[in-house]
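[1] give the three-dimensional model of this entry:
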Amino acid sequence: MKKVLLALLLTLPIILPAQKKKKSDEPAPQKLASSIDEKTGDLKKYPGYIEFYYDERQDRVWLLIDKFNTELLYIESLTAGVGSNDIGLDRNQLGRERIVYFEKRGSKVLLVEPNNFYRAISNSQAERRAVKESFAESVLWGFTVAAEDNGKVLVDATDFFIQDVHDVAGTLRATQQGGYGLDKSRSAFYPERIRNFPLNSEFEVTLTFTGQPSGSYIRSVTPTPTSVTIREHFSFVQLPDSNYKPRKFDPRAGYFNTSYYDYATPISEPIEKRFINRHRLEKKDPSVAVSEPVKPIIYYMDPGAPEPIRSALMDGAKWWNQAFEAAGYKNAFVVELLPEDADPMDVRYNVINWVHRATRGWSYGASVTDPRTGEIIKGHVTLGSLRVRQDFLIAEGLLAPYEEGKPVSKAMEEMALARLRQLAAHEIGHTLGLAHAYTSSTENLASVMDYPHPIAKVVNGKVDLSNAYDDKIGAFDKVSITYGYQDFPEGVDEDKALDAIIQNSLKAGLTFLSDQDARPTGGAHPYAHLWDNGADATNELNRVMEVRSIALKNFGERNIKPHTPMATLEEVLVPIYFFHRYQVESAVKVLGGINYRYALRGDGQPVAELLTPEQQAKALAALLKTVEPGALILPESLLVNIPPRPIGYQRHRELIKLKTGLTFDPLSLAETSADMTYSLILHPARANRLVEHHARNINQPSLESVLDKLIAHSFKAAPKSGQEGAIQMSIDGALFSNLAKLAASNNASLQTRAITLLKLEQLKGWLKQRSPVTTNEEWKAFYVYIASLIEKLQEKPEEFKADYPLESPPGMPIGDTDMDFCGH
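    Reported below is the predicted structural model:
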């Protein structure tokens, strides 16, 4: 029994008397300063929208927050960039704008970003709460309260600002420039750009990223590429008042849009709401046809742009007054020089920025927009400075202007400045809310929101550039501005009035199609193109080829200045040799094309019409002319004048790729040009459409017929000798590479791959019949080699790799452009 009791005692828990916790073991309560004044007494004070203090000795910023649960706009941007178009981190580059609010939770203040994409526009608090709790919000930061007094709290915001919100490190990684991280020991506030105003507070920091560079772009633009130092900017801005009235989005009007889902919408109506993006503009007297505005839209020019460039840009910007006058305004759009003491990132200024990069690149039209309504708060244009030099280079190539004993013509500078006027108008158009309008070039240059190619004409056997670019706002621009900014008198039915604006535009023959319709690779529209001219893409291609032929015929030492290395002829030659590239991209879209619009039910626009067989046959014939040896060969008189590069003049991206070592390579040049045409004709989407359209209508051209014409025009054409024969083989090689690529493409349909493989089998049979009877050893070798490649493709298609042509030098931007969002 004793043993049992002992066992029970051993299994029972031992309960000790509770020990009183020592005061020193408890977490110490956070000690707040007795008052905000005590904490900030000797710090530099910045009164304004959100009052803050700067501790110069410790390099710290303290925010005094008294606006809790009040929405405001938080904007981040990049003010001092990297200088590489390929990396894409430019001076004065806008980042994201977000609606946020401060919320106090105990000893913390949270910076909360509500989810405005999902809403319930309702008087019912329960409905609003149901949506709010159904979708995630984002808490962007948590601040610790350091002092508190009468409903105001003081927080240390240093770490919030000394962070990489613009994701510079991520961009460097994504562009394969290396793994970089923020080094806070080499980062600090930038006091001269820290400011406060009644409606906005501005902060700026210098950030240094350290790492090992792995890309050539970052090495080329950074003095010590293991240490990349930039500046980022932060703004807190009071949101606009509720007096702005959003305007409905219509896909035919030419605008970008702001959209959100309203879960309080009746089930009979669309849940997604769309409104155009635009500035706030009101007439002083809406009842009269023409009125001055209550407040004009003012844009400020970056004084960093030199003359005569600055004046050209300001002139182009002022074109928009023509559109606002058509919408019933007087003096509504003003362009001035940015004041010396103004900050270009200050949300109060619409700014036209002049930005430098190591290589030519895009220009942009961006904006800060109220996510709730689509109201544009700040227009922000970024213009790449090398744009003007590219146009000047194109003019040098077309005009051959440097004649001994004669003054140099002003035509080149005039053309380049004319393009800058158009460029300024284009990018500002984006910041007014307008999207690209790519049918306008076929409608008598109806919009500056198209991408314009220089119009070169042949006059008396010479190239003329006197009207290379338009000098005014377009007819469709006036329609768009009227739709977006017209201030209707009281009593007018706005929906009916807006629809009437569009219907009148359609009756005038003006249309609108944008980015997705204009891209050349998969595009199918016969009128919406990039960098084209003329009402008919095929006719314009034939005309451009004539201009190109004359320019190449006259090409020689007069295309470069005296005492310039002869090797630099190549820089001028490249844009002229490829002068037709964008018109090829336009004409190829006629093949397997569809004529359509952003049609609404009952508006009378074409919906989806197949193009006629005659249109497509005409386009194919013009395209085949671009891959004839006579079009791609360069004269011997020119080739003997392009030597290898001298010391101090290294090869660079704007020159052609070579297979000949140091010497100029005319065969690879021709192969590259032919590849540009063939790769577009044989794009999988286009080939698939040919199959589909022929199945729907037997009169439509079939893929078989197109491939037969390509092969007949190249491989089966009479073989030529000498340099022209070598060019012919280069062209044929480019065709085979693209046929092989199409046959193996995962994006090609089953029928497309089958037809392409059949045509390659037939070509192989022809080559094998041809090679034994060919006496020319070079052609015999070529026929045998291509036949062997087809056999390899047939045997192991998954392992086959063709000898693809070398890449062409950069095209877009032709002097500056694309990613659009809004790049040009």
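
[2] okay, CA-based contacts and neighbour counts for the rest of this
    Noted.

[3] what sits against the closest residue to Met566 other than its chain neighbours?
    Closest residue to Met566 apart from its sequence neighbours, by C-alpha to C-alpha, 6 or more residues apart in numbering: Ile642 at 6.1 Å. Ile642 sits next to Met566, Ala567, Thr568, Leu569, Glu570, Phe664 when contact means C-alpha atoms under 8 Å, 6 or more residues apart in numbering.

[4] and those residues, which is closest to Thr369?
    Of all those, Glu570 has the smallest distance to Thr369: 44.9 Å, by C-alpha to C-alpha.

[5] tell me if I'm right that Tyr46 and Asn196 touch.
    Yes. Counting by C-alpha atoms under 8 Å, Tyr46 does reach Asn196; the two are 6.0 Å apart.

[6] higher neighbour count, the two?
    Shown here are Tyr46 and Asn196; by other C-alpha atoms under 10 Å, Asn196 has more neighbours (20 against 17).

[7] so how far is Phe160 from that one?
    17 Å (C-alpha to C-alpha, to the nearest Å).

[8] which of the contacts of Ile642 sits closest to Lys184?
    Thr568 (45.4 Å).

[9] what is the burial count for the closest one?
    For Thr568, the count of nearby residues is 20 (other C-alpha under 10 Å).

[10] and for Lys39?
    As a measure of burial, Lys39 has 16 neighbours, counting by other C-alpha under 10 Å.

[11] again with the one 5 residues further on
    Counted by other C-alpha under 10 Å, the residues lying close to Lys44 total 13.

[12] contacts only, for it.
    Contact analysis of Lys44 by C-alpha under 8 Å, 6+ apart lists Tyr53, Tyr54, Asp55, Glu56.

[13] let's go with 7 Å and repeat that
    Tyr53, Tyr54, Asp55 (C-alpha atoms under 7 Å, 6 or more residues apart in numbering).

[14] this one as well, want them side by side:
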Amino acid sequence: MSPTFRVAALSSLAAALAACATPGPSAPTVAADATKPAAAQAAAAPASAASGAAAAARPDPAAPKPFAEVIKDAKQQPGFFPVWRKDEKVWLEIPAERLDKPFLLSASVSESIGERGLYGSQMGPSWLATFRRVGNQIQLIALNTEYTATTPAMKATVAQAFSDSLLAAGAVASAPHPERKSVLVDANFLLADLPNYAMAIEQAFRLNYGLDRANSAIEKARVSDDMTTLNLRMHFATPRLPLPPIAPPPPNTPVPTIPKTLPDARSMFVGYVYSFTKLPDAPMASRDTDPRVGHFFDTVTDLTTDLLPNPKRYLVNRWRLEKADPAAALSEPRQPIVFWLDKNIPEIYRPAVSEGILEWNKAFERIGFKNAIVVKQQADDADFDTLDARHASVRWFVGSDVGFARGPSHTDPRSGEIIDADIAMSDVFGRGARRFRVESVGSSSAAPFALPFAKGAEQACDYADQAARELDFALDLLDARGELATDGPEAEAFAKSVVRDTIMHEVGHTLGLTHNFRASTVYTRAQLQDKDFTEKNGISGSVMDYNAYNIAAAGERQGSFNNTTIGPYDYWAIEYAYKPIAPGEEKAELARIAGRSASDPLLAFANDPDAGGGPGSEGIDPLVNRFDLGDDPLAYYRKRLQLSRELWQRVQERSPQPGEDPIRQRRVLLDGFRALRDSPALVAKYVGGMYTARTVPGGASKTPAFVPVEPAKQRAALQFLASGLFSADSFRFKPEFLASLTPDYREWERAGLVSIPAAVLQLQGAALDRLMSPGTASRLLDLPLYVSEKERRGLISLNEVYATLQGAVWSELKRGGEIDRMRRNLQREHVRRMQGLLVRVSTPLPADAQSLLRANATALRDELRQALARQRWDADARAHLQESLALLEQALTAAMVRS
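    As a prediction, the model looks like this:
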């Protein structure tokens, strides 16, 4: 409890007790005293009455001071919620007419510490909020908007069932203004951690940094007729830093780490931007989503009636866009969507950023809006912060370990109207971005930290980070071919094209569009090699996919490297969200627009859960992926391995030049592995895979929602894993090349030896995890249920998958001699996974899969026994086979432990 809050509460309590002790007007002033004569009591009465009148005339010391006295000599910033400032004191004026009236409250982070997810220029959370007066206290309330009702009875029921939340509170600092009836509140009550950044800090470092209000301050305020913005400088501190653990902690145990970017790791300052934004009295007309098109949405559960099977409504997030001339076929909007380029964007990238934003005007022109989006440049001497709620913006930010872009937005939850959006773009294409990721292959480093308070975290976008990884690989390969020097003007132009592509993606998010991870498969391999086609259409059906770079293999023609324009899906998604439609025609017209996906393959759509990769989301459709390209993803993964091997061959043939980056060779080697990072699991996705289609009841599409992947494709995927990614021959390097991979001796913390076996095993383990997962087993067992009896004869079975995998991993058992170390690693991981599934499982295999796995493990045990008895092995191979046999025997005789 704050001191101000405590004093106000005690004063209110004293006043209440005094009121209880004071007789009401109908009661006698002094109670009758039976010990005194009646005359004496009568004589005493006038004196008591006079004493009570005098007490009533004295001012209540707990009452707020007059408004004018509080703000004497203070300067006012008039507007939505006026701000008064005098020296270090800041007051917020709460107009009487704005009490209990909703507004949008947003909290963003303008400055931070530049590591582990804690970066500046980040949009934070927002709430539909209101100021509520309770006695002599002003409460800042976050309203519960997820549940609603329209009838009086159900409104009361909903209000009783679902609570609002208190964000902050402060004592009323003044009596009401004589004319305006507004009151003042000390703005220091907002020196509170509204975005819950302390949790983000603790999650990043596992250290408890507390908010230090005494050293936090409101730095500046900006007020207009429809918004009040406060910039705060918040101090977080911890009294002491932990010592390193004496002994290594158990696996998966969080260990405190110490920030590296601070002069003193016990103290950090974070900039907050709080915006109080006026909302329209009448919310914008909402538009319901359609599952065939991908839009962000606000969810409202309407409990007015119990007749609906699903009381939820999903309101499309979209800007309020209305024609200035509704009758015109092409009209400018009454109010365009304005994106501000923050003054912190490097000048070299500003044209590319503008082009990426304005590219979306093509989609709006198709539905009748001219110049729907406008770009403005913030002046260097501008006094506003583009993180406030009235300036949609693009901002640059840097950090010691950063590599992503985000395109979040804030909405009016009553209607889904987008009120603000702030794209944060990291300097992933600049000076040190390539160094930051150079040692990430073959290591156990944690995944990038995610802001826990960001709206839409379930669809967090790390496109820029992975696009930068793609850029590294593309530049290295093109440089090795002699087609593009990494330090020349062509490379700079290439980087700008990547910025443009990334900005198109993030702007799509701020217009309300989700990811579309099926769009990369709508063009054929032949179309992708046609320069004219790709310049006109791009390389994908949507910029909302995570699109790989279109790099030609040897003998192929080179099309555009990345997206040059928005795709057909993007036009369609904008049409659904923004096309002006008469209210009476909207339902039918939206159904017609969404229904076009049944006949137009260019409108294919699937989002993050469909692609998998998140908690509890495995992803089953091999055509829905991040960073694939073309209508045959399996062929693309083969090409990807071919390109990595070409890069490795070229870098081994190249001699380092005097004065170049000392870790260039190392970086290029690891970029080849990084380019393959996702391939093994995505190839394995074919096995037990299902093609999916987004169908709706009564829709035009006759395609089933689930169709098993062709058995031939599943077998081809297994064969590619066996001959490509599981083969040690795919990863051969010259000893003299590996010996030449020096670290940068100027760095105190240096990378060690590059471990090729560790990098290879990281790839192979991902394939084993997918092929041996309970989900893959369940789908393979269920496949016969999805096909006709005639089609069942050629199906791939779970036992075939287990046996094929086992035969590919353990092919050396039939010939004896030496087993390569990379192959031993693969075999060891295969046995460990079998052991884990047989003995200790958190997600058990289906019963039939458990039986088949045990049968295959028994067969492998017998093969190992025979191989050890009949074949001659070198010492390493024999020891490895004996250990593998022992692990299998233990697993086959142990009881299962369910964790």
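
[15] TM-score for the pair, please.
    Here the TM-score for the pair of chains, by TM-score structural alignment, normalised by the length of the first structure, is 0.86; 768 aligned residues with a C-alpha RMSD of 3.3 Å.

[16] rewinding a little: Three-state assignment for the residue nearest to Met566 of the first structure, please.
    Three-state assignment for Ile642 of the first structure (DSSP: H, G, I helix; E, B strand; the rest coil): coil.

[17] how about it, what's its match in the second structure?
    Counting by TM-score structural alignment, Ile642 of the first structure corresponds to Leu741 in the second structure.

[18] same deal with Gly254 of the first structure?
    With TM-score structural alignment as the criterion, Gly254 of the first structure lines up with Gly294 in the second structure.

[19] and for Asn353 of the first structure?
    The equivalent of Asn353 of the first structure in the second structure is Arg395 (alignment by TM-score structural alignment).

[20] next, count neighbours for its match.
    Counted with other C-alpha under 10 Å, Arg395 of the second structure comes out at 23.

[21] A strand includes it, no?
    Yes. Arg395 of the second structure: assigned to a strand according to three-state DSSP.

[22] so what's it up against?
    Ser121, Leu341, Asp342, Asn344, Ile345, Ile423, Ala424, Met425 are the contacts of Arg395 of the second structure under C-alpha under 7 Å, 6+ apart.

[23] put the buried members of the residues you listed into a PyMOL selection.
    In PyMOL, the members of the contacts of Arg395 of the second structure classed as buried (16 or more other C-alpha atoms under 10 Å) are selected with the following command:
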select buried, resi 121+341+342+345+423+424+425
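
[24] want to throw the contacts of Arg395 of the second structure into TSV with distance to Asp608 of the second structure and secondary structure?
    Shown next, in TSV, are the contacts of Arg395 of the second structure (distance: C-alpha to C-alpha, whole Å; DSSP: H, G, I helix; E, B strand; the rest coil):
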residue	distance to Asp608 of the second structure	secondary structure
Ser121	25	coil
Leu341	29	strand
Asp342	30	coil
Asn344	31	coil
Ile345	30	coil
Ile423	20	strand
Ala424	21	strand
Met425	21	strand
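
[25] could the contacts of Arg395 of the second structure be laid out in a markdown table, adding distance to Gly807 of the second structure?
    Below are the contacts of Arg395 of the second structure laid out as a markdown table (distance: C-alpha to C-alpha, whole Å):
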| residue | distance to Gly807 of the second structure |
| --- | --- |
| Ser121 | 53 |
| Leu341 | 58 |
| Asp342 | 58 |
| Asn344 | 57 |
| Ile345 | 55 |
| Ile423 | 50 |
| Ala424 | 49 |
| Met425 | 47 |
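
[26] number of residues surrounding the residue mapped onto Leu634 of the second structure from the first structure?
    Leu634 of the second structure maps onto Thr538 in the first structure, with residues paired by TM-score structural alignment. The number of residues packed around Thr538 of the first structure, counting by other C-alpha under 10 Å, is 26.

[27] and the strands in the stretch 151-300 of the second structure?
    Under the criterion DSSP state E, counting those that start in this stretch, the stretch 151-300 of the second structure carries strands at the ranges 165-171, 183-186, 210-224, 227-237, 267-277, 297-302.

[28] which helices and strands sit right next to the third one?
    In this case it means strand 210-224 of the second structure. In terms of contacts (3 or more C-alpha pairs under 7 Å, 6 or more residues apart in numbering; DSSP states H and E), strand 210-224 of the second structure is packed against strand 227-237.

[29] mean per-residue distance, the strand it packs on versus the first structure.
    Averaged over the aligned pairs, strand 227-237 of the second structure sits 1.1 Å from the first structure after superposition, using mean C-alpha distance after the TM-score superposition for the first structure.

[30] where in the first structure does that strand fall?
    Mapped onto the first structure using TM-score structural alignment, strand 227-237 of the second structure covers residues 200-210.

[31] quick check: the gap between the match of Asn353 of the first structure and Met544 of the second structure.
    From Arg395 of the second structure over to Met544 of the second structure (counting by C-alpha to C-alpha), the distance is 20 Å.

[32] now Trp873 of the second structure
    Counting by C-alpha to C-alpha, the gap from Trp873 of the second structure to Met544 of the second structure is 53 Å.

[33] ok, the counterpart of Phe664 of the first structure in the second structure - how many residues close by?
    Alignment note (TM-score structural alignment): Phe664 of the first structure maps to Val754 of the second structure. A count of nearby residues for Val754 of the second structure, using other C-alpha under 10 Å, gives 19.

[34] so who does the equivalent of Asp608 of the second structure over in the first structure touch?
    Aligned by TM-score structural alignment, Asp608 of the second structure pairs with Asp515 of the first structure. By C-alpha under 7 Å, 6+ apart, the residues touching Asp515 of the first structure are His436.
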